[in-house]
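Peer 1: no sequence for this one, just the structure:
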């Protein structure tokens, strides 16, 4: 287990918590170093958070031994967020950190707020949420310690976290192509489609929203299974039930930053 001072000068800490591997490791480290009575897990709740992700986050926090404080975020009320440009994540994180500052910091007497950016994410050009963290003076202990994705996964296993092998699960808005407006209806549609696929036994997945078309991203090992009988008909039926007219399986597999990276790399 890595031993270093992740939180120098911090007495009470709020962790922007999603239940993903990064924020869960950050929460576990905070509890280890500061004590559970000095740590608050803060979960932002909005239509961009899938219901099963919300439940899973609470389960991980219970395992770590920290109560979750939920804050309702209203990024969907922001014109710039709904417009869905490459900076959409900035507006989402700015809303989250603003709500935490307004509703949690004083109420829980926090000295600082931290979030789970790791060293790999810190090098990527498609993470505008990092700019919001900087503006709100939110700490990023994992990145500052040089912990990359692989190191964070190792720590998750050492802590025996239930999410240690969980695939990355970006917010539902990331499934909508940039410059196509984000709406509650589209987010709900994607959530229904992805929940149905998980019910069919798929775990690492994305359903990209292209109007009438659901473009399904799966790891290479799952591609054949998704288009072969008997699951092929079930996958198609699930996408229709979610409100799409057509279902397409993308042979490129799961693609992190599929919509944002091409835009920011071209800039």
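Peer 2: On my side now, so go ahead. In this text, all values refer to a predicted model and were calculated from it rather than measured experimentally. Numbering: from 1, shown residues only.

Peer 1: For the rest of this, base every contact and every neighbour count on C-alpha atoms.
Peer 2: OK.

Peer 1: and the strand or helix carrying residue 15, how far from the chain's centre?
Peer 2: When secondary structure is defined using DSSP states H and E, the element that contains residue 15 is strand 13-16. Averaging C-alpha coordinates over strand 13-16 and over its chain gives two centres that are 16 Å apart (C-alpha atoms, centre = their mean, to the nearest Å).

Peer 1: What lies in contact with it?
Peer 2: 23, 26-27, 30, 38-44, 105, 110-116 (C-alpha atoms under 8 Å, 6 or more residues apart in numbering).

Peer 1: Distance of the residue sitting furthest away from the middle of the chain relative to residue 100?
Peer 2: Farthest-out residue of the chain from its mean C-alpha position, per C-alpha atoms, centre = their mean: residue 229, at 32.1 Å. Computed as C-alpha to C-alpha, to the nearest Å, the residue 229 to residue 100 distance reads 48 Å.

Peer 1: Kindly report the same for residue 242.
Peer 2: Using C-alpha to C-alpha, residue 242 is found at 33 Å from residue 100.

Peer 1: And for residue 17?
Peer 2: The gap separating residue 17 from residue 100 is 11 Å, by C-alpha to C-alpha.

Peer 1: what touches both of those two?
Peer 2: By the contact definition C-alpha under 8 Å, 6+ apart, residue 17 and residue 100 are jointly contacted by residue 42.

Peer 1: List the contacts of the residue farthest from the centre of the chain.
Peer 2: Shown here is residue 229, which makes no contacts under the criterion C-alpha under 8 Å, 6+ apart.

Peer 1: and it, what element?
Peer 2: Once you assign secondary structure using DSSP H and E, residue 229 falls outside every helix and strand.

Peer 1: what's the spacing between it and residue 220?
Peer 2: Taking C-alpha to C-alpha as the measure, residue 229 falls 17 Å from residue 220.

Peer 1: nearest spatial neighbour of residue 95, skipping sequence neighbours?
Peer 2: Excluding the flanking residues, the one nearest residue 95 by C-alpha to C-alpha, 6 or more residues apart in numbering is residue 75, at 5.9 Å.

Peer 1: Hmm, that neighbour is touching residue 83, no?
Peer 2: No: using C-alpha atoms under 8 Å, residue 75 is not in contact with residue 83; the gap is 11.2 Å.

Peer 1: put this beside the first:
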């Protein structure tokens, strides 16, 4: 193991020891799983996990969060966070993520206080600094800690250490909440969130690892795949299988994005 990387990990553990007690915002993703593991490694039962449950958070992710926290032996709390009830959220403005994160972390801080904990930590890393992420503004305003960014972890380093420690998320695909599949200004509804969730679950079940199903209007699906997965879509039988399945979920049109998968593609329309 790279000694410099292990030194970073020891710095992360020291960070948690300085906090004493912490509530980790835990989504079961690559970053938050690593963060929770490190917190538990550093301060044991003084670290708790908090997961938000909502219609924009797939059930599979919630179940994975529950299973991992249980396997680690961490106290795990689930807070209900119904984004569609947040004023302005459903209209999907460019600051949608800010509105969501502010409401979510206020609930997490309230729960932490009930448990006698002053600090809430979230899992953004250095790579998150390069994209439009208004949610990080809410994190900063509320005083949440960002240990991975503070110490300087990249996504690649997190995956490397996750593999070293045998974490189940070492090679897990990156995930963002389902609301990020909508163009800014288009109304987000529970029905359309469900359509996207079912479409992405189908592609996961078919073995795809890194992709997005973006929804445009009420019934257009734009699939982003890693370019290496394009040839699979060229097979006529499989292509029609995908089309028929997404049509079953409510999509009338299904398109393959020729640029391929990339994070934050909806931000490309903002001109930032």
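Peer 2: Now that the structure is in, tell me what you want to look at. Being a predicted model, the structure only gives us computed values, none of them experimental.

Peer 1: tm score of chain vs chain?
Peer 2: The TM-score (TM-score structural alignment, normalised by the length of the first structure) is 0.93; 262 aligned residues with a C-alpha RMSD of 1.4 Å.

Peer 1: Show me what the residue farthest from the centre of the first structure lines up with in the second structure.
Peer 2: Counting by TM-score structural alignment, residue 229 of the first structure lines up with residue 236 in the second structure.

Peer 1: Looks to me like residue 213 of the second structure is in a helix.
Peer 2: No: Residue 213 of the second structure is assigned strand when assessed by DSSP: H, G, I helix; E, B strand; the rest coil, not a helix.

Peer 1: Which residue is the nearest non-sequential neighbour of it?
Peer 2: With C-alpha to C-alpha, 6+ apart, the residue lying closest to residue 213 of the second structure is residue 223, at 4.6 Å.

Peer 1: Helix, strand or coil: sort out the residue most central in space within the second structure for me.
Peer 2: Nearest to the mean C-alpha position of the second structure, counting by C-alpha atoms, centre = their mean, stands residue 176 at 3.7 Å. When the structure is split into helix, strand and coil by three-state DSSP, residue 176 of the second structure lands in coil.

Peer 1: circling back: what separation is there between the residue nearest to residue 95 of the first structure and residue 239 of the first structure?
Peer 2: Distance check for residue 75 of the first structure against residue 239 of the first structure: by C-alpha to C-alpha, it reads 27 Å.

Peer 1: got a list of what the aligned partner of residue 168 of the second structure in the first structure touches?
Peer 2: With TM-score structural alignment as the matching criterion, the partner of residue 168 of the second structure in the first structure is residue 162. Going by C-alpha under 8 Å, 6+ apart, residue 162 of the first structure touches 60, 63.

Peer 1: now the counterpart of residue 242 of the first structure in the second structure: how far from residue 54 of the second structure?
Peer 2: Under the alignment by TM-score structural alignment, residue 242 of the first structure pairs with residue 249 in the second structure. Taking C-alpha to C-alpha as the measure, residue 249 of the second structure and residue 54 of the second structure are separated by 20 Å.

Peer 1: follow-up on the earlier one: among residue 242 and residue 100 of the first structure, which residue is more densely surrounded?
Peer 2: Set residue 242 of the first structure next to residue 100 and count neighbours by other C-alpha atoms under 10 Å: residue 100 wins out with 25 against 19.

Peer 1: Hmm, the more buried one is touching residue 70, no?
Peer 2: No: using C-alpha under 8 Å, residue 100 of the first structure and residue 70 do not qualify as a contacting pair, with a distance of 9.5 Å.

Peer 1: quick one: common contacting residues for these two?
Peer 2: With C-alpha under 8 Å, 6+ apart as the test, residue 100 of the first structure and residue 70 both reach residue 42.

Peer 1: For stretch 117-136 of the second structure, buried residues please.
Peer 2: Within stretch 117-136 of the second structure, the residues that qualify as buried by neighbour count (16 or more other C-alpha atoms under 10 Å) are 117-125, 133-136.

Peer 1: ok, back up a step: could you grab the helix/strand/coil label for the match of residue 168 of the second structure?
Peer 2: For residue 162 of the first structure, the assignment made with three-state DSSP gives coil.

Peer 1: distance from whichever strand or helix holds residue 238 of the first structure to the second structure after superposition?
Peer 2: Secondary-structure element containing residue 238 of the first structure, defined by DSSP H and E: helix 231-241. For helix 231-241 of the first structure, the mean distance to aligned residues of the second structure following superposition is 1.0 Å (mean C-alpha distance after the TM-score superposition for the first structure).

Peer 1: quick one, strands of the second structure?
Peer 2: With strands called from DSSP state E, the second structure shows them at 22-25, 47-53, 75-80, 120-121, 211-216, 220-225, 253-256.

Peer 1: Redo the ones you listed as a markdown table? Include distance to residue 11 of the second structure.
Peer 2: Listed next are the strands of the second structure as a markdown table, based on distance: least, C-alpha to C-alpha, whole Å:
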| stretch | distance to residue 11 of the second structure |
| --- | --- |
| strand 22-25 | 16 |
| strand 47-53 | 17 |
| strand 75-80 | 24 |
| strand 120-121 | 15 |
| strand 211-216 | 33 |
| strand 220-225 | 36 |
| strand 253-256 | 43 |
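
Peer 1: do you know which of these lies nearest residue 269 of the second structure?
Peer 2: Nearest of these to residue 269 of the second structure, taken as C-alpha to C-alpha: strand 211-216 at 13.2 Å.
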